[in-house]
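> pasting the structure only:
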């Protein structure tokens, strides 16, 4: 859904808020622009010697009443439009976030996180400002221009024409400045994205920067990007600085024409003194929208650039969504079915060499299968294709008889739990990290998952136990503890399929084998796929698949593969030699 479509939907849904705000603005402009007519009447009566205290008092009271009405209506109209801007901001952020987290991995890899953050904050703020305050200010300015000109023409078409002569340069100047504003804002938004990405990258790698004493290097990089951003903003300031003085000069020239030519017309009896004063008041009212037009153009161009940047994410996601969820969506018929892979060949976007080549496998429901092989053999890629983190070719992976590319993503992933190779822990309590996977879980269920992951002694040793607050990205835990906490979070929902992408690589071999075997017994009757670079930890599995260079090398149980598969024997022997040479090297954290 494009940005404009989201805003249009909000206008239809909250039409009463927009209509109320615009109505209040229209009425207050009518009241505000009638005040010079009352002043004109009072001056003309004074000039003609027809004024009396009672009549002047009534006019003064009417002016006060109009001013109070304007104040009340402004208190209604302006907040209504600002509230609408906040509604647009809320809905844009919701759509943007929902689409970003659902983007396929291939799209995420092309988009730096800092750039996405800049679009989600700076750009959506610009759109919110234009949709709320900008819309209110634009309507205000347009009504002032139209109504003031109507009153001026009604009083004196000739003087109105003379007053408008100096303003003939405004359309040309406005168009010229509009183009320059757009170019400046585009550069500012790009430099802001680069600055945000550099900040995020430095904060994520702060420990590495300190360890290798890279502070000076990162400072220079940040200073260069900050200077670029400053230069872009200064260029915008220079462009903006020209606009206000020129607009002010134009309005002052118009005032000079009114007092010069209008004064002469008053002497000749063509205008009254009150009309000259009212005419001058309307010209002063015209000054505000004319001078303010520079800000509104600036705001519009900024919002236009931001809409384009936000749409790039939304459109990218729509394209990915269409591929992921075609028009005819076939639901997952039964969770108790086999996983079947038929002639799967997969190549990463932008690469020429396939990662997996002609893979055909069957993982029977209720069994535990291991995937082993050298680094780069395609084990992790296969798991990511099963969850559609990367999109597999159609007709290659099935759950039962259903092609997973024809399933709704939420339906597919609701049947799968996956622990990634790199554990990620949120800066929150242990309880909240676990409940993320299963919000309805009881404390007993949380402790069962922790026990299955072999983390119970460490958690019970903490003073706050489940309510212990973890540091940034779980840095208060060791690598092995983070890995086991993530494993506990993965197994907590007890879904029908469990995919483990070597999540216990930071745990010692014996602990890994013990935890994985316990999980196999705990999940008896459910499907488990386990990737590990240590084959001895997987000897208990019902079935073992050996991959090499993206091809299927062999499959069978541990005893059969020891006899028949040379590569598997080499992997086992390498693990045994490593354990003898350094038995304490793989101790858990």
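Received, thanks. Nothing here was measured: the structure is a model prediction, and the numbers come from that model.

> For the rest of this, base every contact and every neighbour count on C-alpha atoms.
Noted.

> what's the span of stretch 458-470 from first residue to last?
13 Å (C-alpha to C-alpha, to the nearest Å).

> contacting residues around the residue nearest to residue 522 when sequence neighbours are not counted?
Leaving aside its sequence neighbours, residue 522 sits nearest to residue 452 (C-alpha to C-alpha, 6 or more residues apart in numbering; 8.0 Å). Residue 452 is in contact with 488, 515, 518-519, 522, counting by C-alpha atoms under 8 Å, 6 or more residues apart in numbering.

> can you check residue 286 too?
144-145, 148.

> Distance of residue 488 relative to residue 442?
In terms of C-alpha to C-alpha, residue 488 sits 14 Å off from residue 442.

> again, but for residue 368
27 Å.

> between the two, which one's more packed in?
residue 368 (27 against 11; other C-alpha atoms under 10 Å).

> tell me the SS of the closest residue in space to the more buried one that isn't next to it in sequence?
Spatial nearest neighbour of residue 368, chain neighbours left out: residue 528 (4.6 Å); criterion: C-alpha to C-alpha, 6+ apart. For residue 528, the assignment made with DSSP: H, G, I helix; E, B strand; the rest coil gives strand.

> how far away is residue 528 from residue 499?
Residue 528 is 6 Å from residue 499, by C-alpha to C-alpha.

> contacting residues for the residue positioned nearest the centre of the chain?
Central residue of the chain (C-alpha atoms, centre = their mean): residue 120, 3.6 Å from the mean position. For residue 120, the contact set (C-alpha under 8 Å, 6+ apart) comprises 93, 96-97, 310.

> Could you turn the buried ones of these into a PyMOL selection?
To isolate the buried members of the contacts of residue 120 in PyMOL, using 16 or more other C-alpha atoms under 10 Å:
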select buried, resi 93+96+310
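
> Redo the contacts of residue 120 as a markdown table? Include distance to residue 562.
Shown next, in a markdown table, are the contacts of residue 120 (distance: C-alpha to C-alpha, whole Å):
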| residue | distance to residue 562 |
| --- | --- |
| 93 | 55 |
| 96 | 51 |
| 97 | 49 |
| 310 | 55 |
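
> Which strand or helix spans the closest residue to residue 272 other than its chain neighbours?
Counting by C-alpha to C-alpha, 6+ apart, residue 272 lies nearest to residue 266, which is 5.6 Å off, once chain neighbours are set aside. Assessed by DSSP states H and E, residue 266 sits inside helix 215-267.

> and here's the other structure:
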């Protein structure tokens, strides 16, 4: 069990002095509290002997003093040990999130967002409870348990053995229920992950649900997931509800034994009334440790289950910053770098066939290349390999003559920037979204990229201009506006290689052509479905089923009479038809 928490023990190792003080305070608080029963015994014996009640006053004051010191030590142990657990929670969540950022895109394509949220929230909290309050009470209750038993043995050995007759039953009960709590907590967390994932999808896609009148259907789906989580939680609660009352029953049986046997000893005068009261106070001190056995076991089982779920994240292999081996010399700064694909083959896990089938393409520095193809032809896959959003086979994709796998990942993604078709914006101001990769950008730099992305008229119409909050995922902007914000974000980084994955599909043809024409003269690869826009490129590549079907300049391909010529004719026919209707 302890081994499952190996990763988080480091938080205690970083703060040995604080941990030592915290555990010392826990032990000292428990030991100080054990003084009070002895003072009570003396006061009772004084009063039972018919002496002056004032003689019991020092003992009463002593009890008050013990309570004050014990209370201060309780405060200290909580501040120190629970404080460490809060540091642990922060560090574990930060470490887990940092690890997530290093994982490849393929990992996220197979994961539910809600599951990841649950692991970084409630699972981390469960680990904190196990490594904070639970450990604190292990220290204090163990001290109470040992010292109380020793002091009880000092009063009467046989009465002590009788009072502890139920201890084996308590231990077996804790072991029996502990494993069941572990399993049921795990199931409940999985159900919570499924519910959270679906809820997140519903909230994000609420407009789509309303547009297709799917509210009732999705309400039913979410209700079923909520019910599954409720039932899993109820099964966990049922175990816990039986666990603690059973512990209290066993402890109560022990008390009955003590009252009967101890009362007999008092009547037989083998035990004074004061000693009997003192013994019962020690026994009362044992109630919390015996209940805490179950509570701590519950926390540790839940924490262990959650830690196992978190460790599943850490077991995922992150992207390598670069392959082992000597690093080529860093290229001199330039405005554009070359890109080359050499026999690139790529398959998605579980896909029936390869997405790319031996693609070979050379893009000289500063060249503008348009990539056309039907849905599923491999355009997005090809572009995603350059910045290693997908990992290519070794020796197949090169930037500036260097295998992208030999580039430092941070350096590569600062050199090659890709703008996806689906633009993601954060719930922040428009300026903050544009400056995400370069927060220190000046106003002049921001306005330059706003102009190049064709956003100036849109910004002028916003209530607060660049300081307008765009809402979650940019909900207050249109699809075309979101795409142009994403383009402006990329342009601000002044990349040596710019990749556009049909990222202007939501704007009209003339606007797209104008924006592309005003882009800086860098190496540009852009996927598009518009032939009229592709005509502005220096070189055109047509992909079909993951292979290069045609490539050349627009004029060369038009003269060849192949697929490009067919697409040109089809687009011209569409334009003539629209003009005739209009």
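Nice, I can see it. From a predicted model like this one, the values you see are computed outputs, not experimental measurements.

> coming back round to it: which of the contacts of residue 452 of the first structure are buried?
Buried residues within those, counting neighbours by 16+ other C-alpha under 10 Å: 488, 515, 518-519.

> which is the next helix or strand following the helix or strand containing residue 100 of the first structure?
Assigned by DSSP H and E, residue 100 of the first structure falls within helix 53-102. Beyond helix 53-102 of the first structure in the direction of the C-terminus, DSSP H and E gives the next helix or strand as helix 105-110.

> so who does residue 365 of the second structure touch?
Neighbour list for residue 365 of the second structure: 336-339, 522-523 [criterion: C-alpha under 8 Å, 6+ apart].

> Could you pull out the buried residues of stretch 39-50 of the second structure?
By neighbour count on 16+ other C-alpha under 10 Å, the buried set for stretch 39-50 of the second structure is 39-47.

> Tell me which residues are up against it.
Here stretch 39-50 of the second structure makes contact (C-alpha under 8 Å, 6+ apart) with 52-53, 55-56, 59-60, 62-63, 272-275, 277-278.

> Now flag whichever of these is closest to residue 289 of the second structure.
Ranked by distance to residue 289 of the second structure (C-alpha to C-alpha), those are led by residue 278 at 17.7 Å.

> I figured the closest one was touching residue 37, is that so?
Yes - Residue 278 of the second structure is within contact range of residue 37, at 5.0 Å (criterion: C-alpha atoms under 8 Å).

> wait, doesn't residue 257 of the second structure sit right on residue 163?
Yes - here residue 257 of the second structure reaches residue 163: they are 6.4 Å apart, a contact under C-alpha under 8 Å.

> between these two, which one's more packed in?
Shown here are residue 257 of the second structure and residue 163; by other C-alpha under 10 Å, residue 163 has more neighbours (24 against 17).

> Can you name the residues that contact the alignment partner in the first structure of the more buried one?
Using TM-score structural alignment as the criterion, the counterpart of residue 163 of the second structure in the first structure is residue 163. Residue 163 of the first structure makes contact with 254-255, 257-258, according to C-alpha under 8 Å, 6+ apart.

> before we move on, what SS does residue 163 of the first structure have?
Classified using three-state DSSP, residue 163 of the first structure is helix.

> Just the buried ones from the contacts of stretch 39-50 of the second structure?
Taking 16+ other C-alpha under 10 Å as the criterion, what is buried in these is 56, 59-60, 62-63, 272-275, 277-278.

> For residue 155 of the second structure, state which of the residues you listed is nearest.
Nearest to residue 155 of the second structure among those: residue 275, at 6.9 Å, using C-alpha to C-alpha.

> gap between that closest one and residue 41 of the second structure?
Residue 275 of the second structure sits 6 Å away from residue 41 of the second structure when distances are taken as C-alpha to C-alpha.

> Next, the mean deviation of the helix holding residue 266 of the first structure compared to the second structure.
Superposed on the second structure, helix 215-267 of the first structure shows a mean distance to its aligned partners of 1.8 Å (mean C-alpha distance after the TM-score superposition for the first structure).

> Can you tell me which helices and strands that helix packs against?
Under the contact definition 3 or more C-alpha pairs under 8 Å, 6 or more residues apart in numbering; DSSP states H and E, helix 215-267 of the first structure sits against helix 157-164, helix 170-204, helix 273-324.

> Could you report the neighbour count for the equivalent of residue 249 of the second structure over in the first structure?
With TM-score structural alignment defining the correspondence, residue 249 of the second structure maps onto residue 249 in the first structure. Neighbour count of residue 249 of the first structure, defined by other C-alpha under 10 Å: 14.

> Identify the residues contacting residue 483 of the first structure.
By C-alpha under 8 Å, 6+ apart, the residues touching residue 483 of the first structure are 422-423, 503-504, 506.

> Which of those residues are buried, as a PyMOL select command?
Buried residues among the contacts of residue 483 of the first structure (16+ other C-alpha under 10 Å), as a PyMOL selection:
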select buried, resi 423+503+504+506
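
> Switch the contacts of residue 483 of the first structure over to TSV; also include secondary structure and distance to residue 7 of the first structure.
Shown next, in TSV, are these (DSSP: H, G, I helix; E, B strand; the rest coil; distance: C-alpha to C-alpha, whole Å):
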residue	secondary structure	distance to residue 7 of the first structure
422	coil	39
423	coil	39
503	coil	43
504	coil	47
506	coil	48
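
> what about the second structure, which of the contacts of residue 483 of the first structure hold up?
Mapping those onto the second structure (both residues aligned by TM-score structural alignment, their matches' C-alpha atoms under 8 Å) leaves 422-423, 503-504, 506 still in contact.

> from these, which is closest to residue 182 of the first structure?
Distances from residue 182 of the first structure to those, taken by C-alpha to C-alpha, are shortest for residue 422, at 42.1 Å.

> The closest one and residue 503 touch, don't they?
Yes - here residue 422 of the first structure reaches residue 503: they are 6.9 Å apart, a contact under C-alpha under 8 Å.

> quick one on the thing from earlier: what is the equivalent residue in the second structure for the residue nearest to residue 368 of the first structure?
Residue 528 of the first structure maps onto residue 524 in the second structure, by TM-score structural alignment.
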